[in-house]
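[1] Turn this into a structure:
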Amino acid sequence: MPSAPASLTADAAPGTPATPAANKQPPAAERVYQHVKQAVLERRYEGGTLLTEGELAEAVGVSRTPVREALLKLEVEGLLKLYPKKGAMVLPVSAQEIADVVETRQLVETHAVRKAVPAPPALLARLEELLERQKAQAAAGDLAATAVTDRCFHAEIVRHGGNAILSRLYDQLRDRQLRMGVAVMHSHPDRIAKNIAEHAEILQALRDGDVEDAVALVHGHVSWFSHLARGETR
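    Sure, this is the predicted structure:
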């Protein structure tokens, strides 16, 4: 079984008082949970993959008990399906899930972008920062990071819509958005540049204070995502 990273296991130097922050690591079940969830969202564990408790225990460096706890939590979140004595299967993204996420995004994002105009300087500066970050990540070929920044771009607009309840609702879509976004980028790499260009158009519409143009751009942007993501289903 592989040992844990040295940074998590090294003792303090002799005579040096150990600090809780230096020696404390997350509970075993939490480490397994984060390992599996990140791998699913980044498509290192793709839909249909069967994960066994033994393999995961060895990969993370824990016993099987916390693995079971983590897998149960991920099943509740809809990422896995448990099969007794066999393991857990990563659930593929379904056509219905895509449709539900896109419909919710359309409702929330078009409403939020209307309320975000006139856009405050802080929002415009933040969106510009995220746009430049996304360009750099795409150029470096880091698709997982590009998908995260893509999601942050939209979430920033939703937050500036001023409705805290809608913002929390939107945040609940985070994992599903990231998983779908990475899938689309892997299968349609040509879409990445188009995606960035559409973000730039949305930002410009917000700068111009053009509500209807901003709404139309957001609607078209999310609709394209739906079209491409549906191509990933069987």
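[2] For the rest of this, base every contact and every neighbour count on C-alpha atoms.
    Fine.
[3] The residue nearest the centre of the chain: what's it in contact with?
    Centroid check for the chain by Cα atoms, centre = their mean gives Leu178 as the closest residue, at 3.0 Å. Residues near Leu178 by Cα atoms under 8 Å, 6 or more residues apart in numbering: 41-42, 144, 147-148, 151.
[4] any idea which element Leu82 lies in?
    Leu82 belongs to strand 80-83 when assigned by DSSP states H and E.
[5] Report all helices and strands that that strand contacts.
    helix 64-76, strand 87-90 (3 or more Cα pairs under 8 Å, 6 or more residues apart in numbering; DSSP states H and E).
[6] now those in TSV, with mean neighbour count?
    Shown next, in TSV, are those (neighbours: other Cα atoms under 10 Å):
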stretch	mean neighbour count
helix 64-76	18
strand 87-90	21
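[7] all helices for the protein, in order.
    All helices of the chain, identified by DSSP state H, fall at 6-9, 20-23, 28-41, 53-60, 64-76, 95-115, 121-139, 143-159, 164-171, 174-187, 190-208, 211-230.
[8] now the other sequence, so there's something to compare against:
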Amino acid sequence: MTFSLVARCADTGMFGVAISSSSPAVAARCSYARAGVGAVASQNVTDPTLGPLALDLMAGGMSAAEALAEVQKRGKFIEYRQVLAVDSSGDTAIHSGPNSLGIWTQAQGRDVASGGNLLDNDGVPAAIVAGFETAQGHLGDRLIAAMRAGLAAGGEAGPVHSAGMMLVDKVPWPVADLRCDWTEDCPIEAVATAWEVYKPQLDAYVQRALDPREAPSYGVPGDE
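    A predicted model of the protein is given here:
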């Protein structure tokens, strides 16, 4: 009931996760990323402990493949889980348990991995990877392009209702964490609209955290 990708920008080292599902608030349970370490999506019958575990293992020096091999050893009911990871070298790894739901499959390349379950067809993750690899610009733009490509290729077997995109860069918090937790319209387009608004302000929000004396004003009432 989910399709997603994890990705790294080879130029900046920024990491990102984008995800969509027929379930509510998918990004709240399934998206994990850590600056300088990597990004993980933990989905299907999700176990929210697996994303932080994979990131901890990569932070300790494991590659994405080594981390997911260890996750498979430590995780409970791992045959039900689908986990994607990209590490600081741009290497990727995917675990898709045999009890993943419906049509499930995966695809990966340098700096990007995609997987899904309860899909319309088995070509969706490959379309997501291709969409990411052919897109240009900011990592957030490329993640949105990839999710749109997955939706155009068929997406989930039924309608999706929630989506999210998380980006991490040089600070220990997400520089963007945009979500649509439920809609009867397209949640991917809702996140895309939020990204259009947020993208020009991203650096300013980081600057406000690091040193508000140098932060720009956006002219809202009371902000002189």
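[9] What TM-score do the two superposed chains give?
    Taking TM-score structural alignment, normalised by the length of structure 2 as the basis, the two superposed chains have a TM-score of 0.27; 108 aligned residues with a Cα RMSD of 6.0 Å.
[10] out of the contacts of Leu178 of structure 1, who has the most neighbours?
    When neighbours are taken as other Cα atoms under 10 Å, the top entry among the contacts of Leu178 of structure 1 is Ala147 (25 neighbours).
[11] quick one, what contacts that one?
    178, 181-182, 185.
[12] can you put these in CSV and add distance to Glu30 of structure 1?
    As requested, the contacts of Ala147 of structure 1 are exported to CSV (distance: Cα to Cα, whole Å):
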residue, distance to Glu30 of structure 1
Leu178, 20
Gly181, 25
Val182, 23
Met185, 28
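[13] To Gly87 of structure 1, which of the helices of structure 1 lies closest?
    Across the helices of structure 1, Gly87 of structure 1 has its closest neighbour in helix 53-60 (6.1 Å, Cα to Cα).
[14] now the angle between helix 64-76 and the closest one, please.
    Between helix 53-60 of structure 1 and helix 64-76, the angle comes out at 100 degrees (axes from the mean of the first three to the mean of the last three Cα atoms, to 10 degrees).
[15] now for helix 53-60 of structure 1, which elements pack on it?
    The helices and strands touching helix 53-60 of structure 1, judged by 3+ Cα pairs under 8 Å, 6+ apart, are helix 28-41, helix 64-76.
[16] In TSV, list the ones you listed along with distance to Arg126 of structure 1.
    Converted to TSV, those look like this (distance: least, Cα to Cα, whole Å):
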stretch	distance to Arg126 of structure 1
helix 28-41	25
helix 64-76	32
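[17] A helix includes Ala69 of structure 2, no?
    Yes. Assigned with DSSP: H, G, I helix; E, B strand; the rest coil, Ala69 of structure 2 falls within a helix.
[18] how about the contacts of Leu178 of structure 1, which pair is most distant?
    Glu42 and Arg151 (13.8 Å).
[19] can you count the residues close to Pro20 of structure 1?
    For Pro20 of structure 1, using other Cα under 10 Å, the count is 8.
[20] close enough to count as contact, Ile188 of structure 2 and Met147?
    Yes. Ile188 of structure 2 is within contact range of Met147, at 7.2 Å (criterion: Cα atoms under 8 Å).
[21] of those two, who's got more company?
    The neighbour count for Ile188 of structure 2 versus Met147, taken as other Cα under 10 Å, is higher for Met147 (31 against 27).
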